[in-house]
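Trainee: What follows is a protein structure lacking sequence information:
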């Protein structure tokens, strides 16, 4: 049968490791993996060929807060950063994705606007227990809940009793719950506007107590549970014990927790609040422990938690500014820069940023260069260094804590189902794999 495209690289990252190979594309899927000497349409030489990244933690905010971010801008940034699949969080859009009608509104807003494939999380909030199964049946990938204030009034946190009920309901149909885990009783108002005060207001104990509650409820209900944006290394021990006991509890962390530290934040400097996120960026020792958690497999995924807002909401001090880091386009080079300095290879980064997120959310056809999967591919130059210029970023407002930083690793081309991504919206809506 005719081949639509053949791409070869001496550094093709396959499920069994990195090696020279040629990837054959037919009808948008990977039809064969052949020897490197196969005649090709695109010869990347020593530029690496990776599977498209799968980012399961992105806040697009459309509809309702499209002035913060939107499908067109977010997915173009994703394509530029090697992300070919993302899953949109159920907040901070209006309406939030807490019922089938809101999901329909969300899908309509995304229709025809996306440069990469997009799926959707549902939300678990007080009062929507009866909506969870219908959302699952309509293909959401799981359900996000908060244990503490979400920052927006239309998406309130669950009480302990409401969490138990939601976990039991989600377990009854084999669903996945993803949790923003901070204990509200351990959080305080910042005692001032400097970063140190903000950091002290959200201590590691707040995360650990909430994680321990999630573990107990997973054991009680049998639900598959995932901890979002883990920032506190104190949580690794209870997570490791839960996993060793066979509980279906996983965790992710984010590029900013692996690459930045509290010492990088210059109090009072212009743009300093670009570093603000919840939970916060912590000290260098904590960062080192997160890397060990990744190496040990306690943390399985690295995803961005891209959570942008208008520049006005990022102004002010660390007590008042919106908490969220914008990094969708920069996640891969940021993680690779730090990972290779710590002795990791591209196969590790692919596992954390593509294979594991795809497996977590059970995204069909994604996460690996493998026969039968979608031909979502990334040409990535692992040795190219560049200085982050906010003007070159595609998300709606070019605010990022990486501004001016030198990163290593540049995305040269992103293919979505075998076609170059980023110029013309060609992304498709995604549903969870049937039977999961």
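Mentor: Cool, the structure landed. This one's a predicted model, so the numbers in the text were calculated from it and none came from an experiment. Numbering: from 1, shown residues only.
Trainee: Please make it C-alpha for all contacts and neighbour counts, starting now.
Mentor: Noted.
Trainee: And stretch 64-78, end to end?
Mentor: 21 Å (Cα to Cα, to the nearest Å).
Trainee: What residues of it count as buried?
Mentor: 64-66, 68-78 (16 or more other Cα atoms under 10 Å).
Trainee: Tell me how far it lies from the chain's centre.
Mentor: 15 Å (Cα atoms, centre = their mean, to the nearest Å).
Trainee: show me where the stretch 151-300 of the chain has strands.
Mentor: For the stretch 151-300 of the chain, the strands defined by DSSP state E, counting those that start in this stretch cover 176-180, 224-227, 249-253.
Trainee: So what touches the first one?
Mentor: Applying Cα atoms under 8 Å, 6 or more residues apart in numbering, the external contacts of strand 176-180 come out as 141-148, 167, 170, 223-229, 361.
Trainee: another one to put next to it:
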């Protein structure tokens, strides 16, 4: 009988979207066997009665912020938090690092830093900004997974937004090499027209970034994709009002995919107190009816994936100016809690865990073109998570592993505990002095 490096035995193993009793044999970091009969292993993990075995989460929207703003986050802290939350692969956004990942030299600098610190696998998005249009193929050939663009100011000076003409130029250029443009879709004209005096009133903040900011920008992306034949992806969809246009565009055959985030699915405007700027993000968390519509869109297949948009900052930036939503930094730090947060709300809605894992693991892996990730199958990478879906815990922001103790989920009781994360069949040690074993991934 073949002896594997590792055998994981469990009564509930997620295989092909279904739960099965199975033994998973791993050698050389790759799944070599999935069996209903006993396997032999040099190491054996036998799941407890309350545990399930699932593929690692693939989070394609993470701001690590290193180099340049490492006081906000960094590869060491971000990837430890990822592993603690069941994330085995993340793709880093081109901002808010300095330099932004808009040149091959900046990509090389970021890779050099990540190589020494990554506890999980890390890939990289490039950026499409006014200054690098016409040179995007160079970044594409260097291995970035696609190009992020803002249609309104990004919040940092070194990453400019594309106007309507520049958006079309970017789409035309990317279409020539079948790349992917991922878009922060808010319209600057609508935002300018909706601007108000700010302050601690959360509803006034939502009014300053209305649904129309998203729907107008998304309409522009749809028109550009129709004109150029390019592929585009709508980042962090907040407004359900954009769903009819996206549904129609996809039915037309346009190559557009859509994501949303745990904070939009688990928190509503009605729950956010005045001055509670830990909840500020752009686009904003909207009302409960909107949240229900996002869930329905996931179930209907109108939204493809769920990713965290982990976007941390220092407490000083997040809580600056006495809770003024207009002045505080916008971003939710959710990398360690994404799976538990979404599963908690899904369970409340009688949505099974396998659907959640579909949106956060297998679908995100397919979206990124990482065919060896996001599934438990022969030939797939042994990036696995031992998960206790019914165990509850209370979030304490100061105990999370990302760098700064700020969380929109602070004080919440969530369901689902990651008992162990395996990367290429080896347990990930999240201690600060543990040896980094994550790989750097190319498209």
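Mentor: Thanks, I have it. Please read these numbers as outputs of a predicted model, since none were measured by experiment.
Trainee: Drop the TM-score for these two in here.
Mentor: Superposed pair, TM-score by TM-score structural alignment, normalised by the length of structure 1: 0.96. Supporting alignment: 429 aligned residues with a Cα RMSD of 1.1 Å.
Trainee: re the thing from before, tabulate the strands of the stretch 151-300 of structure 1 (JSON lines), appending distance to residue 156 of structure 1.
Mentor: JSON lines is the format used below for the strands of the stretch 151-300 of structure 1 (distance: least, Cα to Cα, whole Å):
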{"stretch": "strand 176-180", "distance to residue 156 of structure 1": "12"}
{"stretch": "strand 224-227", "distance to residue 156 of structure 1": "18"}
{"stretch": "strand 249-253", "distance to residue 156 of structure 1": "22"}
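Trainee: export the ones you listed to CSV and tack on mean neighbour count and distance to residue 335 of structure 1?
Mentor: Formatted as CSV, these follow (neighbours: other Cα atoms under 10 Å; distance: least, Cα to Cα, whole Å):
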stretch, mean neighbour count, distance to residue 335 of structure 1
strand 176-180, 24, 22
strand 224-227, 24, 20
strand 249-253, 24, 11
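Trainee: what about the residue mapped onto residue 324 of structure 1 from structure 2, distance to residue 413 of structure 2?
Mentor: For residue 324 of structure 1, the aligned position in structure 2 is residue 331, judged by TM-score structural alignment. Counting by Cα to Cα, the gap from residue 331 of structure 2 to residue 413 of structure 2 is 21 Å.
Trainee: can you check residue 321 of structure 2 too?
Mentor: Applying Cα to Cα to residue 321 of structure 2 and residue 413 of structure 2 gives a distance of 29 Å.
Trainee: Ok, residue 182 of structure 2 next?
Mentor: From residue 182 of structure 2 across to residue 413 of structure 2, the span is 33 Å (Cα to Cα).
Trainee: now do residue 275 of structure 2
Mentor: Distance, residue 275 of structure 2 to residue 413 of structure 2, using Cα to Cα: 22 Å.
Trainee: Compare these two and say which one has the larger neighbour count.
Mentor: Between residue 275 of structure 2 and residue 413, counting by other Cα atoms under 10 Å, residue 275 is the more crowded of the two (19 against 14).
Trainee: Residue in structure 1 paired with residue 134 of structure 2?
Mentor: The alignment partner of residue 134 of structure 2 in structure 1, by TM-score structural alignment, is residue 130.
Trainee: can you pull the contacts of its match?
Mentor: Contacts of residue 130 of structure 1 by Cα under 8 Å, 6+ apart: none found.
Trainee: Going by residue numbers, what spans are strands in the stretch 1-150 of structure 1?
Mentor: Under DSSP E, counting those that start in this stretch, the stretch 1-150 of structure 1 gives strands at 5-14, 17-26, 29-34, 42-43, 48-51, 53-58, 83-88, 117-120, 122-123, 143-146.
Trainee: I'd like to know which elements the third one is packed against.
Mentor: Put plainly, it is strand 29-34 of structure 1. Where contact means 3 or more Cα pairs under 8 Å, 6 or more residues apart in numbering; DSSP states H and E, strand 29-34 of structure 1 is packed against strand 17-26.
Trainee: Mind telling me what residue 45 of structure 1 corresponds to in structure 2?
Mentor: Counting by TM-score structural alignment, residue 45 of structure 1 corresponds to residue 48 in structure 2.
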